[in-house]
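Undergrad: sequence first, then the predicted structure, then my questions.
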Amino acid sequence: MTQLDATIVNVSLPDLVATLRAPFSSIQWVVSGYLLALALTLPLNGWLVSRIGGRTVYLWCFDAFTLTSGLCALAWSAPSMIAFRLLRHGGGLLAPMTQMTVARVAGRQMPRVASAMTAPVLLAPLLGPVVAGAIVSVASWRWIFLLNVPVGPAAFILAVLYVRSARRKGDDALIDLRLLRVPAFSVSAVIMFLTNGVSFAGQLLLPDWLIHACGASPERTGLFMAPSAFRR
């Protein structure tokens, strides 16, 4: 859900500009604001788990993500859309919480399970622009956000039934800055920062250029953007 949502909106930005009657410089915060909130919430993962438990955090993430998806579909202006996207910061915790939960359950089968988990993570950026282009071609952009509404409750129910309670831990810092003293970790962090900056910048700018400068339809734009997922 979170990987798909990070790329599915890019193709619909021109439609948001026209429908919400706002300049592109404002509408681009629909994507930038979401990614910024996503990054800012990641350090809270360990802190929240230590205080209220992993299962509670995991279920709360699904609730927040599903509710704000519905609110985004009901947005009436650019500020309201940006605000609702910022509120979707709960999605930023879904990925690390999923990894933590699977790691605790998989045990020795972790390599096999991890390889299976990689598939949706890689497919989501590939399908995001294609799905968005198909939706915008035949329906309103609001359906892009409504996709998460039926998936969220289903995932929530499965989590309630099968995810065990996580243990609460003692008081720990949000981020262990001592990790930056490890050369391999610090260099990797810098490389990932630069790589993702270039990747997401292209995903934001290319759809607008293809639609406005080249006259491509949203559906064709989605197909043009799909190969960019293979860079991952």
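TA: Done, it's in. Numbering: from 1, shown residues only.

Undergrad: going forward, measure contacts and count neighbours with C-alpha atoms only.
TA: Noted.

Undergrad: next up, the contacts around the residue positioned nearest the centre of the chain.
TA: Centroid check for the chain by Cα atoms, centre = their mean gives Thr2 as the closest residue, at 3.0 Å. Applying Cα atoms under 8 Å, 6 or more residues apart in numbering to Thr2 gives the contacts Gly91, Gly92, Leu94, Ala95.

Undergrad: ok, it to Phe65 distance?
TA: 9 Å (Cα to Cα, to the nearest Å).

Undergrad: what do these two both touch?
TA: Among the neighbours of Thr2, those also in contact with Phe65 (Cα under 8 Å, 6+ apart) are Gly91.

Undergrad: circling back to that earlier point, okay if I get the contacts of Thr2 as CSV plus secondary structure, neighbour count and distance to Val105?
TA: CSV is the format used below for those (DSSP: H, G, I helix; E, B strand; the rest coil; neighbours: other Cα atoms under 10 Å; distance: Cα to Cα, whole Å):
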residue, secondary structure, neighbour count, distance to Val105
Gly91, helix, 27, 22
Gly92, helix, 25, 22
Leu94, helix, 22, 17
Ala95, helix, 17, 16
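
Undergrad: just give me the closest of these to Val130.
TA: Relative to Val130, the closest of the contacts of Thr2 is Gly91; by Cα to Cα it sits at 21.5 Å.

Undergrad: how about the contacts made by the closest one?
TA: By Cα under 8 Å, 6+ apart, the neighbours of Gly91 are Thr2, Leu38, Cys61, Phe62, Ala64, Phe65.

Undergrad: give me the subset of these lying in helices.
TA: Mapping these onto helices (DSSP state H) picks out Thr2, Leu38, Cys61, Phe62, Ala64, Phe65.

Undergrad: quick one, what contacts the nearest residue to the fifth one once chain neighbours are set aside?
TA: Put plainly, it is Ala64. For Ala64, ignoring the flanking residues on the chain, the nearest one in space by Cα to Cα, 6 or more residues apart in numbering is Gly90 at 5.8 Å. By Cα under 8 Å, 6+ apart, the residues touching Gly90 are Leu38, Thr41, Trp60, Cys61, Phe62, Ala64, Phe65.

Undergrad: may I see the ChimeraX selection of the buried members of those?
TA: Buried subset of the contacts of Gly90, written as a ChimeraX selection, criterion 16 or more other Cα atoms under 10 Å:
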select :38,60,61,62,64,65
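
Undergrad: below is structure B, check it against A:
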Amino acid sequence: MAITLIVGALGVVFDTTIISVALNGLAKDFDAPLSTIQWVSTVYLLAVFITIPLAGWAQSRIGGRRLWIVALGGFLVGSLLSALAWSAASLIVFRLVQGLAGGIMMPLMYTLLMQAAKGRNIGKVMAIITVPTALGPILGPVLGGLILHLANWRWLFFINIPFCLVGMWLARRNLPDDRPAPDRPGARLDIVGLLLLCPGSAALVYGLSQVGDSTAFVSAQVLIPLLAGLALIGGFIAWALLRDTGSLVDVRMFRHRSVASSSTLLFLGGISLFGSMMLLPLYFQQVHGASPLGAGLLLIPQGVGALVARGLAGKYMDRVGPRTVALVAFGFVAASTVPFAFVTADTSEILLMAALFIRGIALGAAMIAPMGAAFVGLKHEEIPDASIITRVAQQIGGAVGVAILIVVLQQNIGDAHTPSALANGFDHAFWWCVALTAAAVPLCLRLPSLPEPAASADSNTKKIDKPTDFTAA
């Protein structure tokens, strides 16, 4: 099951990282301003936030296997249409199709594997689930650079087709048929919740994404969608609390300490992960003069470190619990980011790559520990809501992190053009990254301290009590 889901998810993960290296080329090919081409990435992100909350309801209606195949098919169609796009506007529309499918797939992957594990070896399961997210930062930028070097931008989308086709074939073979019984009443869609939460999340992320074109959070193009998004999300929370059952996402899940603390840490972890993923390529390109492919190659050590961390973090999570792993991991993420706060135009790239490798190990563990902790002690039917909540928390944290660090970088760079002046601006931005990561360290103490006892392989098997005497035996 793990291999089946990973193969399908790789196309989605690569697509989010590959496209970032092609924006300048797309602007030239379509003779469109970069502000328009930027929507190729922005609209994908907004579409993801529209469908993430729908994953739990859709799974309850048609089953996990069917939903996975349908979502993969939608992503295949979106990829094929994107590869055949004839204008910037058509490409943006087709990227919307990709995002709608991709938004369902990622939380669904977490849900299906966690439900299959039945509470056992959560650390090991999380190590498996995070394979695509670890491979994306390693291979995505490099693969994108190689494709653009050997072929045109259309192959950035054609490359998704084999992942989708093989993933759909594997899903039909290997995923259990979990369709709901025909006589069981289907879950009703929370229309009011849908109209509040989905556009609210999209408006919030859109407002944060506009910070890149503005000098501060107080500009109208940032503030209006930001406040509208917060108001809609606040309205959804109030609506969900008034309903006993049937809300689009069960916000009462925050009563579980594991879900509340994990979501907070994933929010802060998203700031550190996505914020730094924006800063580091810019630093290598603007200060060291690296090409897009060169910047991608320089970031490989961080991705390799994240890949190495999977097994280590999963093993120690099952042995000592997520609290200890997260505490050590977030501390090392903050410490390994400190060297970048002292960078200059002459800083050795070898030294920075070594720091990136250590940071990748710490960052991988810092994401795995709270993500796994969120599912500790949950019932089978609660897992989809926890998957959605944690996914949304991480993604919004990433949008917030990018927005904050862009503002800090712009204010400290100003009109600087020399490498030394640019490096000074990046120093300030990296210090902010350190501070935001360090803020998560004390919150790690709220995670579960020890792993839960392993659940029975069959939840319907009755426990046999130890006999009290030999006669009973």
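TA: In hand now; what should we look at? This is a predicted model, so every value here is computed, not measured.

Undergrad: host element of the aligned partner of Gly133 of structure 1 in structure 2?
TA: Structural alignment places Gly133 of structure 1 opposite Gly145 in structure 2 (criterion: TM-score structural alignment). With elements taken from DSSP states H and E, the one containing Gly145 of structure 2 is helix 131-150.

Undergrad: which residues in structure 1 does the next helix or strand after that helix match up with?
TA: Moving toward the C-terminus from helix 131-150 of structure 2, the next helix or strand (DSSP H and E) is helix 155-158. Helix 155-158 of structure 2 corresponds to residues 143-146 in structure 1, going by TM-score structural alignment.

Undergrad: now tell me what touches the matching stretch from outside.
TA: When contacts are defined by Cα under 8 Å, 6+ apart, stretch 143-146 of structure 1 is touched by residues Ile8, Val9, Ser69, Gly70, Cys72, Ala73, Ala132, Ile135.

Undergrad: just those now: which is nearest Ala173 of structure 1?
TA: Ser69 (30.8 Å).

Undergrad: contact partners for the closest one?
TA: Residues in contact with Ser69 of structure 1 (Cα under 8 Å, 6+ apart) are Phe84, Arg88, Phe145, Leu146, Asn148, Val149.

Undergrad: hmm, 7 Å instead?
TA: Contact analysis of Ser69 of structure 1 by Cα atoms under 7 Å, 6 or more residues apart in numbering lists Phe145, Leu146, Asn148, Val149.

Undergrad: same check on Val57 of structure 1?
TA: So Val57 of structure 1 contacts Leu48, Val49 (Cα under 7 Å, 6+ apart).

Undergrad: same check on Val163 of structure 1?
TA: Arg55.

Undergrad: and if you look at the one 5 residues further on?
TA: Applying Cα under 7 Å, 6+ apart to Arg168 of structure 1 gives the contacts Val49, Ser50, Arg51, Ile52, Gly53.

Undergrad: can you give me the distance of the last one to Trp47 of structure 1?
TA: When Cα to Cα is the yardstick, Gly53 of structure 1 and Trp47 of structure 1 sit 10 Å from each other.

Undergrad: hang on, the earlier thing: do I have it right that the match of Gly133 of structure 1 meets Leu293?
TA: Yes - contact criterion Cα atoms under 7 Å: Gly145 of structure 2 and Leu293 qualify, at 4.9 Å.

Undergrad: between these two, tell me which one has more neighbours.
TA: Higher neighbour count among Gly145 of structure 2 and Leu293: Gly145, with 25 against 20, using other Cα atoms under 10 Å.

Undergrad: any idea how far Leu113 of structure 2 is from that one?
TA: Taken as Cα to Cα, the span from Gly145 of structure 2 to Leu113 of structure 2 is 33 Å.

Undergrad: likewise Arg154 of structure 2?
TA: Arg154 of structure 2 is 33 Å from Leu113 of structure 2, by Cα to Cα.

Undergrad: in which helix or strand would I find Ala173 of structure 1?
TA: Assigned by DSSP H and E, Ala173 of structure 1 belongs to neither a helix nor a strand.

Undergrad: count of residues packed around it?
TA: By the measure other Cα under 10 Å, the count of residues near Ala173 of structure 1 is 11.

Undergrad: with His149 of structure 2 instead?
TA: Neighbourhood size, His149 of structure 2 [other Cα under 10 Å]: 11.

Undergrad: so where is stretch 20-40 of structure 2 in structure 1?
TA: The aligned range for stretch 20-40 of structure 2 in structure 1 is 10-30, by TM-score structural alignment.

Undergrad: buried set for that stretch?
TA: Buried residues in stretch 10-30 of structure 1, counted by 16+ other Cα under 10 Å: Asn10, Val11, Ser12, Leu13, Pro14, Leu16, Val17, Leu20, Ile27, Gln28, Trp29, Val30.

Undergrad: give the helix, strand or coil label for the fifth one.
TA: Following DSSP: H, G, I helix; E, B strand; the rest coil, we place Pro14 of structure 1 in the helix state.

Undergrad: distance check, it against Met192 of structure 1.
TA: With the distance defined as Cα to Cα, Pro14 of structure 1 ends up 29 Å from Met192 of structure 1.

Undergrad: do the same with Ala106 of structure 1
TA: Distance, Ala106 of structure 1 to Met192 of structure 1, by Cα to Cα: 27 Å.

Undergrad: try Ser137 of structure 1
TA: In terms of Cα to Cα, Ser137 of structure 1 sits 34 Å off from Met192 of structure 1.

Undergrad: repeat that for Trp143 of structure 1.
TA: 32 Å.

Undergrad: out of those two, which sits in the busier spot?
TA: Legend: neighbour count by other Cα under 10 Å for Trp143 of structure 1 and Met192, higher for Trp143 (17 against 11).
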